[in-house]
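S.K.: structure here, sequence nowhere to be found:
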């Protein structure tokens, strides 16, 4: 297999979105000393895709300023275009790509939507397909067919939408849109993903009877993502009432078009900020928003638990590493997307760590618990899978191939470990194009201590 340095590909977020460099081993750079770096990051995937959906069903055009351009956002753009929305790239001031001008149109089906491995596409767009006229088939990557979709399918059926899934309760399936969705009351179990809740809330104001949504499961992971959905709706004039915990009510009404600036993706900041701890150096992220609904904002509280120090002022967040990384005891049900990178820190710590409340990440892009155990232990680590988390003992790691399982968070986790462990080669670093196609270039920029263009 070819082993080479990987540089950021020429990436067309509205094209095929499959990087040509899949399968190339990326020699994870070993840090030569403490870092001193300052970086800017592209827009939030979670915010970009929510705003794209709302813009597509708004009452007037919207402009997304400094949105993310990645595989996930590109798939969302192409899917909405297939449903009848006009989305144009227009010049903007962002350094990572153009703005997006979204003009709503009549929603039409008779199309097939490629979800890739994007949970936001496969869970946010079926309700819109119910509002379209004609059949819309949803499919995606092989891994997408293993992701939980039963809640989306059953909830839409309960709201009057005709869906044909051949009994699979997963991708592929076809939504037979009739141009309207009855709406009303529905009870779901969203224990596997908060996206089931967000997907219904985003479209609820367009349902004939609105929506009264009740969650019946024992737990609801990633509440901050639901808070984000509610905040984006409120900014467009849609009020979401919550009469009790796990219950949301949306009345039918207008979704306003608006111009919105997309915040930098704070979850994508995690590997760069973790690098400060690994190298006992300092990394600053620019444009850090406050306040924000992004779960990545929790890094400001989480990284000091591992022994780092954090300063935030004037839109800058700076993390500084100390002499060693400490083990932690964390219960983190709301931060699943941060877990792989935090586990990398735990694997390099000087004392044991236990992270719980994360059983739901078995159903993300891959089974992240099993993948982390397999890969870290394959490098000499000592990680044990628990019913609802992981226990990590200190161990001396060695080099080897780090497999990504088509999961961008696994890819960046391998890069973090490679800062301290010589000889780690990350398989398919190109999978970071899902949310951060510039990752390899930014990583090398960070190691050089410079600033991105």
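M.R.: Arrived safely, thanks for sending. Note that the structure is predicted; figures quoted are calculated from it, not measured. Numbering: from 1, shown residues only.

S.K.: contacts, neighbours, all on C-alpha from now
M.R.: Fine.

S.K.: for the stretch 201-350 of the chain, which segments count as strands?
M.R.: With strands called from DSSP state E, counting those that start in this stretch, the stretch 201-350 of the chain shows them at 211-215, 240-241, 247-250, 259-261, 282-286, 309-313, 316-320, 329-331.

S.K.: second one coming, line it up with the first:
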């Protein structure tokens, strides 16, 4: 497997601007921990919930107030895409989304956001006019063919010049027939979610059937169905089949939970340092895949408790290696792999072959960067095998991937001298990351 391309100098060291673009900042030395951490943190909102809420609000019959949305590159790009189609989005702490007649011509910048490139095209098909969808160079390598094929089968017109990838043009006609479609969503659950979120506005709704290897990140599909139902849309899920009826999407209010996947490195810090970290406002019940951290970190040696203050993880001073199928929680893989590299016994993570098609080839990137610090990580057909070895400092390249920054920071707690390239790319989902990390270390 060839290694992913490293960022050329012209694309390094970027930070988020208010429009979702990136500007430059210096590389970052991941701070080492002087002792056990002891911190209580409040994390920004869930990217997955925020971008689903924005799509549903854009298609609603009345304005929606999205409470405590995440403001990150991915969500700002989503807001920009919907504004380009005529939707009103205003506000600071909360976003008020005012639906409007969807229109083109428009040009959509998806950046590297899978939710934008997969959720917006079905909405664009409902617009009147042409909508061009493109993104960062790496976005053109991400799987889009199944979505394009499915949209055509449902009645949309798309010109992709035979590429089955970005860039492409959606020739919106103001409506989509809808109906039943079969799709191979084994590369991303977002391919299904994108169709389901727009389906209430299709003439016949949509019945989406999956045929192929198992769909990864299945909890995100549960999240999609739940949020549709919360918006008054008839939606149901079976085994590899999802149905959404045509109808009205309700406006109103949509509160956003904290992003539990973005808690991984903070909670992992408690395990690495033998300390304590509490994440406030952790939901008692949720569809977010990050909730799996409770069980995963317990298996790796942590003590996990939940009360009115939030979720608390306490480390016992050692990290234990584990074997785990991470298919449903692939986004946790970089941080879990960093933890495993600092463990006292080997680990093996499987079910994550689909990560080769994420922001970068995450499997190859983790092998290259952890081994570059002296580690022993081996790529499997569908995962990674990690054999802990003493690590040393050095440059940790991040490949424009926010999760790689988070993995590097966790390693840096125990390994002095980890230099993180392009730390600004963490703004994809957590612009406040370095400030929160420093705050955690300061208690």
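M.R.: Structure received. A quick note: this is a predicted structure, and the numbers were derived from the prediction, not measured.

S.K.: thinking again about what came up before, ok, which of the strands of the stretch 201-350 of structure 1 comes nearest residue 275 of structure 1?
M.R.: Among the strands of the stretch 201-350 of structure 1, strand 282-286 comes nearest to residue 275 of structure 1, with 7.6 Å by C-alpha to C-alpha.

S.K.: for the closest one, name the packing helices and strands.
M.R.: Here strand 282-286 of structure 1 touches strand 36-39, helix 270-279, strand 316-320, going by 3 or more C-alpha pairs under 8 Å, 6 or more residues apart in numbering; DSSP states H and E.

S.K.: repeat that for 10 Å
M.R.: strand 36-39, helix 270-279, strand 309-313, strand 316-320 (3 or more C-alpha pairs under 10 Å, 6 or more residues apart in numbering; DSSP states H and E).

S.K.: okay, these, which one's buried deepest?
M.R.: Of these, the one with the most neighbours on average (mean count of other C-alpha atoms under 10 Å) is helix 270-279, at a mean of 27.

S.K.: Provide the aligned range in structure 2 for that helix.
M.R.: Using TM-score structural alignment, helix 270-279 of structure 1 lines up with residues 264-273 of structure 2.

S.K.: equivalent analysis for stretch 325-333 of structure 1, please.
M.R.: So stretch 325-333 of structure 1 sits over residues 319-327 in structure 2, by TM-score structural alignment.

S.K.: end to end, how far does the matching stretch reach?
M.R.: Its start and end residues considered, stretch 319-327 of structure 2 measures 22 Å (C-alpha to C-alpha, to the nearest Å).

S.K.: same deal with stretch 119-137 of structure 2?
M.R.: Stretch 119-137 of structure 2 end-to-end distance (C-alpha to C-alpha) = 19 Å.

S.K.: list the buried residues in that stretch.
M.R.: Within stretch 119-137 of structure 2, the residues that qualify as buried are 119-135, counting by 16 or more other C-alpha atoms under 10 Å.

S.K.: quick check: the gap between residue 44 of structure 1 and residue 152 of structure 1.
M.R.: The gap separating residue 44 of structure 1 from residue 152 of structure 1 is 24 Å, by C-alpha to C-alpha.

S.K.: that older thread, mind putting the helices and strands packed on strand 282-286 of structure 1 in TSV, distance to residue 160 of structure 1 included?
M.R.: Listed next are these as TSV, based on distance: least, C-alpha to C-alpha, whole Å:
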stretch	distance to residue 160 of structure 1
strand 36-39	48
helix 270-279	41
strand 309-313	48
strand 316-320	47
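
S.K.: any idea how far residue 146 of structure 1 is from the residue located most distally from the centre of structure 1?
M.R.: In structure 1, residue 323 marks the outermost C-alpha relative to the chain mean, sitting 31.5 Å out by C-alpha atoms, centre = their mean. Distance check for residue 323 of structure 1 against residue 146 of structure 1: by C-alpha to C-alpha, it reads 42 Å.

S.K.: and for residue 444 of structure 1?
M.R.: With distances taken as C-alpha to C-alpha, residue 444 of structure 1 is found 34 Å from residue 146 of structure 1.

S.K.: what of residue 435 of structure 1?
M.R.: From residue 435 of structure 1 across to residue 146 of structure 1, the span is 20 Å (C-alpha to C-alpha).

S.K.: quick one, which of the two is more surrounded?
M.R.: Looking at residue 435 of structure 1 and residue 146 with other C-alpha atoms under 10 Å, you find the greater number of neighbours at residue 435, namely 26 against 15.
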